[in-house]
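**Student:** Got a predicted structure plus its sequence, pasted below:
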Amino acid sequence: MTATTDSPTFVGRATEIETLAAIAAGRCPQRVGLVRGEPGIGKTELLARIGARGRTVRVAGSEAEAHLPFAVLADVVLPLRSSLAALPEVQREALEVSVALRAGRAGGSLAVCAAALGLLEAAGEAEPLLVVVDDLQWVDTPSEEVLLFVARRLRCARVALVLATRDRGRTVPGARVVDLDGLGADESRLLLGPLAERLPPVALDRLVEDLAGHPLALVENARHSTGARRAPRPGPALEALWTSALEGLPDEARVAVAAVAAAGSADADVVDRVLADLGVSARDQQLAERAGLLRADGARRALRHPLLRPVVLGADPAVTRRAHTALAARTTGARRAWHLAATVDGTDDAVAAQLAAAACSATELGGHRSAGEAWARAAQLTTERRHRAERFLAAAREFLLAGALDLAAGHAEAAAALAGDVRFAARVEVVRSRATAWLGDPRRAYVDLVRAADDVAPVDPGTAGALLAEATMPAGMAGRVHAMLDLARRATALAPASAGPARVCALVLAGQTAPALALLDGLEEGPPRDLQTAAQLAQVAVHTERYEDADRRVGALLTTGRRHGVAAVLAYAHAIRAELDSWRGRWPAARADAVEARQWAEELGEAGTAALATLILARLDAATGAVEAARESTRRVLAAVGSHGIDCLQTYAPAVEGLAALVAGETDVAVEHLEQAHRRARADGLEAGNVVPYVPDLVEALVRSGREERAREVLAWWETGAVLTFPAATAHRCRGFLADDPDEAGACFSRAREVHARCDQPFERARTLLAEAECLRRLRRPTAARSAARDAHAVFVALGAGPWADRAEAELAAAGVSSPRRAPAAAAWAALTPQEFQVARVVAEGRSNDEAAAALFVSRKTVENHLTRVYRKLGLRSRSELVRRFPVGTGGAARLS
């Protein structure tokens, strides 16, 4: 730990240095380190001692520049510019625009994130690379998002990333954490060096004892105090020491310190010109340095410690305004706007206009959170009430795009408090309620939307209708299907042109399939009015078995999410496609998409989408025999969403638990869970069998547990809404399962197979064949039973549905037929990791490696590495062979011929 020029260079921290050096040198499994410690504990000095094998890029967050989008990222990128040419053009353009190396509009924050990761990996190929980021707590939010994206995905052995923060509770997934505590007593004495000689022994002992090895407190107390009083740690008392030192300086020396504090990481020549403009001499700067307030930092001076900044800028408001005014005169754009804003007490419309322009520029760069911060400060500086409200609403929209849901809701509240009319309040409510719903309170969201609709209806019925249509989504998340229907009906009466999608969704969930399909067919073709509506319609297409339409809609959603870098859209779109492919028997693809959806959702803090993706994975686990994994996932989901009000999952989770128990042969347990799902669905008004497909499982479990009367009761209810393939076919299957007459059973299963032929649902079709085999063998029709069992067995094996294949095999054995288990064609594809499968999929679609990297927000090197593993695992020799053999066929089997 460095003290002063009179004291030892560094003491202690041997273990911490070795840990970080191992990360930097590639000797540690983790590629990312996170140093945590309170202010002044020695993080910066520790980082300065990390040894690296090759090139090191050192940057730091600055409190003065935390509002400037991509400021820290630019400091990382500029030293590595020579490696930019290795990036795919789409990623290179996005990155260069974000850090102002070229003009243009950013291609989306995710493209910037992927480009930054690719740049570090490309630079590491040329020479091992260490990136050190100090003061993470002050890194501008867009840069922080990029750094955390890189930290989560960094796998290259030649690149290491070390972050430091004063937040002791901060975590970074996958990072090796190094917590800094105080120095020992001997180390503390050694740190003070010659400073200790100025203090009486008793005073020195008191310092060491009172300060518990805190380096900054030790040095500052030794420098500024005689030791007559008990020594203060960082906080008000230590700030008083600095304030006293500041007050002891001449006026112009204090101005010099204020200018340096306000300048942040501005270029040295800018700071020099500002100091000259302020009339600050070299002697004034030297006085500040001798007082322990400034230090030399290369060609410029900097504050001796970042903790000094608030002390200096809060000491004399007049001096601080003078410094910011001088800096504004020497800077442009967002920097100028923020310096001017720091000079204003109250309102200033001219400065507010400059901040609004800075917000627009940040949006073009893809720095939505920085844009939100600029809009919010512009609102505070705005005089006219309505104009201020509009700027708070603009801030809320930007925070919503940034995924900062709490800030979006808070600034929407500020806008709502200033709303002068109900029309503006309605616009605010859409933003606030979306943030509220995804924060985990969908019930409040739809109640607030309904209230806003009631308020605006007398003057603007169309807007009221749009609000009611908007309210159907959070109502559905809250499991209130009855409310959805009522909202959709009222919305249609007020705004029939815009309420169509909401009404379709409500009708589908309520099981009113025929009118829903008629309405869906009547909707005008063309892009939906927003991404939320587009996602709803894609999910409706899945639930109504319009799989080609669903594929098209999900593809459009993914394209939009990738183009604009909207992670929330990607998360939900991947979840929808996972659900679609699980129905179609493309289970490796479904699993890959569900993992992708969960990862994006967890990074955004979107509990609902993360839970949905987890339950899709749990259902796949149950179907393939991983019963305990399925159960653990459902319990984790229920624990996670129980306090969020996302009640729609309270039906899905016990349905998956029931399937897992059925697979395990625990029929009584299965009945318990599936009856729970049934009660919840009926109470909520969820009558759509394709949304939570639990009823056939419940009927089977009831029959196997000897409760045939209850099974017939549930089946009779199920048959009333059996319009689509899944409910209709499974209703016939259940009738056949309950039949005691072989002719009646055969007729039921025959009708079930005919209905199954209408839609590609291989798992359910195979379950029907298995039920037919079991039933007909029981009713002494062995020939028909053998044929059904053989067909079922082939599909289950192809799907990798092990427990079901075992049951089909048992049926064949009982009929005297041997059926050696063969390795499923899909098993090779199932052996790929989710990301390997995603890479294989986009390459099989005809994309180049650069295009695949851009589509998946990874580096080109990552694509190449994954492709190598895909080829090895699948025994492929070329790209064309991958395209030819990628699994797209029917029946769940991979096309490996």
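**Tutor:** Yes, it's here. All values reported here derive from a predicted model rather than from experimental measurement. Numbering: from 1, shown residues only.

**Student:** going forward, measure contacts between C-alpha atoms and count neighbours the same way
**Tutor:** Fine.

**Student:** Which neighbouring elements make contact with the strand or helix carrying Val504?
**Tutor:** In the assignment (DSSP states H and E), Val504 maps to helix 496-509. Judged by 3 or more Cα pairs under 8 Å, 6 or more residues apart in numbering; DSSP states H and E, helix 496-509 is in contact with helix 461-477, helix 481-494, helix 513-522, helix 531-543.

**Student:** For those, state which one has the densest average packing.
**Tutor:** helix 461-477 (a mean of 26; mean count of other Cα atoms under 10 Å).

**Student:** Comparison target, given below:
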Amino acid sequence: MHSISEIVSAAAQRPAGLLLEGEAGIGKTTLWLAALQHARDSGFTVMSARAWEAESKLAYGTVADLLTDIDTDALASLPQVQRVAVNRVLMRDDAGGPETDQHVVAAAMLSVIETMAVDNPVVIAVDDLQWLDACSRDVLAFVARRLRGRVALVVTERADPEQPSTTSWLHLARPDALTRVRVSPMTLGGLHELISSRIGRSLPRPTIMRIADVSGGNPFYALEMARAIDTEPDLPRTLAELVQRRITDLDDDANDALLAAASVADPTVELLAAATGNDPDRMTELLEEVESRGIIEITGNRVHFTHQLLARGVYFGASAPRRRRMHRALAEAVVQPELKARHLALASSRSDPEILRSLDDAAEAARARGAPSAAAELLDLAIKLGGDSPSRRIRSGSHHFRAGDHDKAHEVLAPALEVVRPGMLRAIALGLLAGIYIYRRSFADAADVLTEALANSEDNPAVLAQTLLTLSFAQANQGQYEQALVSAQNAVNHAEILGIDMLTSQALADLEVLKALSGNGFDEDSLNRALAMEDPDADVPIPFRAHSTAAQVLAWAGRLDEARGHMAVLRQRCVERGADGDMLFVCVWSTLIHVWRGDYAAAAGAADDAIQHAEQIGGDHSLVIALTVRGLAAAYTGQVDAARADATAAIEAAERFSAPLLAEWPIMTLGFVSVSLGDYEQALKDLEPLTSDFDRLPCTEIIKAGFVPDAVEALVALGRTAEAEPMIATLERNGRRLDRSWMLAIAARCRALVAAAAGDVAAAEKSALQALAEHDRLAMPFERARTQLVLGQLQRRRRQKQSATETFTEALQTFERLGSPLWANRARAEIERTNVAPGRSAELTPGEQRVAELASSGMTNRDIAAALFISAKTVEANMTQIYRKLGIRSRAELGRRMGPRT
């Protein structure tokens, strides 16, 4: 009880959990019930359910129990898609509505819990987690990870010391929030007290010792043995023997009633009567006799065993033919397709067309209820009972895939692909296989499979269009943008002919993002059509959603507020549907948009959310993109070690599964950090994988060419301006062609650096001012401030000290407001260099200024002479004058005085 009190007290402040584990009959349920009562006495709202072995295959059985008694007002406030999902779980008439699955159900349950916890703390209590159905397990896992308010999770698990735990999936947000308590066997004194209180008299110590020895301290066994002590000379030594002794003198009708009750999840008097051929009154009479023996309890019309071990003993104590006969009778008595099919399946040991049809119908009903794992399990059962066919395997694989079990999907699908003939069914199977490959990030394998699928889908335009759409995605993720563009355009053509709005929206969205990635920009009218035709309730992969495309291409075009609005739409949908994978996408792109907007606090928050979702999803790919954006956010806020660690880890992970495209942004982060520190040689080493392939870059949108300003600055600083020229020219050309303010602003700033390096300060200043004019169209304050650093340097070289100081000061204020300390330090250094102490003449000639800048970058006298086309002696003479004017004696002091160069 001490642990129970601690958990209840902790949950009044923050999420806490208690897992009671131990062998069957050890007393877990008793403690669980005590915990629930303690919580009620402490003012908690209790949501409870007891999972039963008989319902471990019934989709959402435990979740339905948890939600049954919830106030209808709490459910009415849910978003529509969540209300539909809950109605389907509770088997209410949902009058149609959007598709749902366990993710939507989980999001609905989490919403309900959070709403209730505002008024009173909440306890979510589940007894016997090992019997949870797959859908309920997924829902509970989702909810547990996301609990944030005043909520306690109190659960039990039957644990076998020789078997691994079945609850490895159960985690709260804080690892230390879940307390595991092993329920131990009772002591001799404890057993004596239990038995005395339950049977109303005290047994002799030798008898108690015998019971303790045989039961091993298990209170359930001990109590059952004590009850039999008056009539049995020997104590029962097994569960089956114990149960048989309890029911041996019951008549056949009573035994049949008990077997029927042990064979269903939620037995009622009426159901048991129908299954055994009795009327309800006769069944009540039979059950009351059994209840008097402490085997069952009757509450209203519902029947429950006093302990699951008794139910298990009754069921497995019956012969196999008798169990099959009972399941056949129950199949006639139940109404729900899923239950009817399961009972029919358990009633047969061979293939039966009626049973296979029932399983198919039940699988479709489970799918419609949003229970893909249950649908897959029903089809797998049909396959095992002799109904093995390619069509059934393809449907089962599809359900497994949707339920998130991609390995099982592949296992089920593979035999079908060996025998399915060419045609539409094979195209569908290949499309599913491609989806599995894409999930595994095997894009080349996916493209090969989809190419074969195209040849098999020519007679079905809808399948053909969807196949082309998926193929374009696989090609794009290999960097084959031109091929992807062709596939996407063909998908649009077929979708337009079909006139299916949802498919056309997806195809148009895919086409527009690929146009941009291919260097062709995007068509705003086409994008708006995709948005208008998008079905917000359709379960569409997020890369193909029109709002997803709009957020990306508008962000690249510098329209960041619009992009953020589209991302908010996607986020809301993900929250309502509990879509973890989609939420990772949203967090990643939100981070990029926040960074570009200069909102680094929001970027850091979104990046942290991305890491959390990546950890929940698992897999290298998820972690790579989450580490990438977290490293980027850290880089802009001056967290050098953290940024480099995340970027390096992301690059290494991308290399492990041969995904070079995923390494591009972490490489850019490393280069940006080095430039931020003024380490230009290291910056070029960092960026070499990107700069060496610049001529093969498909486009210069910021998503692909974000490294260019850092590469150009480093190249100019090291006197390698000729290498920078192609990058600048490409940005200028594409910027004018596409009217991209980012490209034009960055190109003009880079052009200013090159002109300044050549000594044409007037031309350089003109380019810098042109860059600032482009920045006026671009809500990227960091980039504007960075351009101001260049302009201020040029103003200082033209002896416009007042203007230079004002320009540097404005840049400093921006960097400080954004929270970018490395760049704020650079701005301060420029201000100090401009405002020298009174009485000291630090005015360098343009030639001296250029020599000083190159020397401070680390170049030798010989390198400076070569870069400026002067002799080494002239460089030495300039250095002497520079040292005298600045009052310094070494290059180290010169580096500090000159500060990092831009």
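**Tutor:** Perfect, I can see it now. Just so you know, these numbers come straight off a predicted model, no measurement behind them.

**Student:** what's the TM-score here?
**Tutor:** The TM-score (TM-score structural alignment, normalised by the length of the first structure) is 0.72; 776 aligned residues with a Cα RMSD of 4.9 Å.

**Student:** Serialize the helices and strands packed on helix 496-509 of the first structure to TSV and add fields for distance to Leu190 of the first structure.
**Tutor:** Converted to TSV, these look like this (distance: least, Cα to Cα, whole Å):
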stretch	distance to Leu190 of the first structure
helix 461-477	61
helix 481-494	70
helix 513-522	78
helix 531-543	62
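
**Student:** Okay, strands next: where are they in the first structure?
**Tutor:** 32-36, 55-60, 129-134, 159-165, 176-179, 294-297, 300-303 (DSSP state E).

**Student:** starting at the chain centroid, how far to stretch 559-576 of the first structure?
**Tutor:** 11 Å (Cα atoms, centre = their mean, to the nearest Å).

**Student:** buried set for that stretch?
**Tutor:** Buried residues in stretch 559-576 of the first structure, counted by 16 or more other Cα atoms under 10 Å: 559, 561-576.

**Student:** picking that back up, who wins for proximity to Thr463 of the first structure among the strands of the first structure?
**Tutor:** strand 159-165 (46.5 Å; Cα to Cα).

**Student:** now what about the closest one, what contacts it?
**Tutor:** Residues outside strand 159-165 of the first structure that contact it (Cα atoms under 8 Å, 6 or more residues apart in numbering): 20, 23-26, 31-37, 43-44, 120-121, 124, 128-137, 151.

**Student:** now it and strand 55-60, what's the angle there?
**Tutor:** Here strand 159-165 of the first structure runs at an angle of 20 degrees relative to strand 55-60 (axes from the mean of the first three to the mean of the last three Cα atoms, to 10 degrees).

**Student:** between the strands of the first structure, which one is nearest to Glu596 of the first structure?
**Tutor:** So among those, strand 32-36 is nearest, using Cα to Cα, at 21.7 Å.

**Student:** Please compute how far the closest one lies from its chain's middle.
**Tutor:** Counting by Cα atoms, centre = their mean, strand 32-36 of the first structure comes out at 21 Å from the chain centroid.

**Student:** likewise stretch 803-817 of the first structure?
**Tutor:** With Cα atoms, centre = their mean, you get 44 Å for stretch 803-817 of the first structure.

**Student:** What of stretch 417-426 of the second structure?
**Tutor:** With Cα atoms, centre = their mean, you get 33 Å for stretch 417-426 of the second structure.

**Student:** buried residues in that stretch?
**Tutor:** For stretch 417-426 of the second structure, using 16+ other Cα under 10 Å, the buried residues are 417, 420, 423-426.

**Student:** Could I get the contacting residues of the residue most central in space within the second structure?
**Tutor:** By Cα atoms, centre = their mean, the second structure has its centre lying nearest to Asp580, at 3.3 Å. For Asp580 of the second structure, the contacting residues are 574, 613, 616-617, by Cα under 8 Å, 6+ apart.

**Student:** ok so, going back, out of the buried residues of stretch 417-426 of the second structure, name the ones that lie in helices.
**Tutor:** 417, 424-426 (DSSP state H).

**Student:** burial measure for the aligned residue in the second structure for Leu84 of the first structure, as a count.
**Tutor:** Aligned by TM-score structural alignment, Leu84 of the first structure pairs with Ala74 of the second structure. Applying other Cα atoms under 10 Å, we find 13 other residues in the vicinity of Ala74 of the second structure.

**Student:** Ok, Leu203 of the second structure next?
**Tutor:** 15.

**Student:** With adjacent residues omitted, what lies nearest to it?
**Tutor:** Counting by Cα to Cα, 6 or more residues apart in numbering, Ser196 is the residue found nearest to Leu203 of the second structure once chain neighbours are left out, at 7.2 Å.

**Student:** State the helix or strand in which that neighbour lies.
**Tutor:** Here Ser196 of the second structure is assigned to helix 188-199, by DSSP H and E.

**Student:** Using neighbour counts, pick out the buried residues of that helix.
**Tutor:** Those buried within helix 188-199 of the second structure under the rule 16+ other Cα under 10 Å are 188, 191-192, 194-195.

**Student:** for stretch 382-390 of the second structure, same thing?
**Tutor:** 382-383, 385, 387-388, 390.

**Student:** how about the residues you listed in TSV, adding distance to His406 of the second structure?
**Tutor:** Formatted as TSV, those follow (distance: Cα to Cα, whole Å):
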residue	distance to His406 of the second structure
Ala382	20
Ile383	19
Leu385	23
Gly387	22
Asp388	20
Pro390	18
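
**Student:** Pull the most distant pair out of those residues.
**Tutor:** Maximum distance among those (Cα to Cα): 14.8 Å, for Leu385 and Pro390.

**Student:** Just the helices from the stretch 651-800 of the first structure, written as ranges.
**Tutor:** 667-684, 695-704, 708-720, 725-738, 742-756, 762-778, 782-799 (DSSP state H, counting those that start in this stretch).

**Student:** Tell me which of these sits nearest to Val112 of the first structure.
**Tutor:** Short answer: helix 782-799, nearest of the helices of the stretch 651-800 of the first structure by Cα to Cα, at 37.9 Å.

**Student:** quick one, that closest one and helix 762-778 angle?
**Tutor:** 150 degrees.
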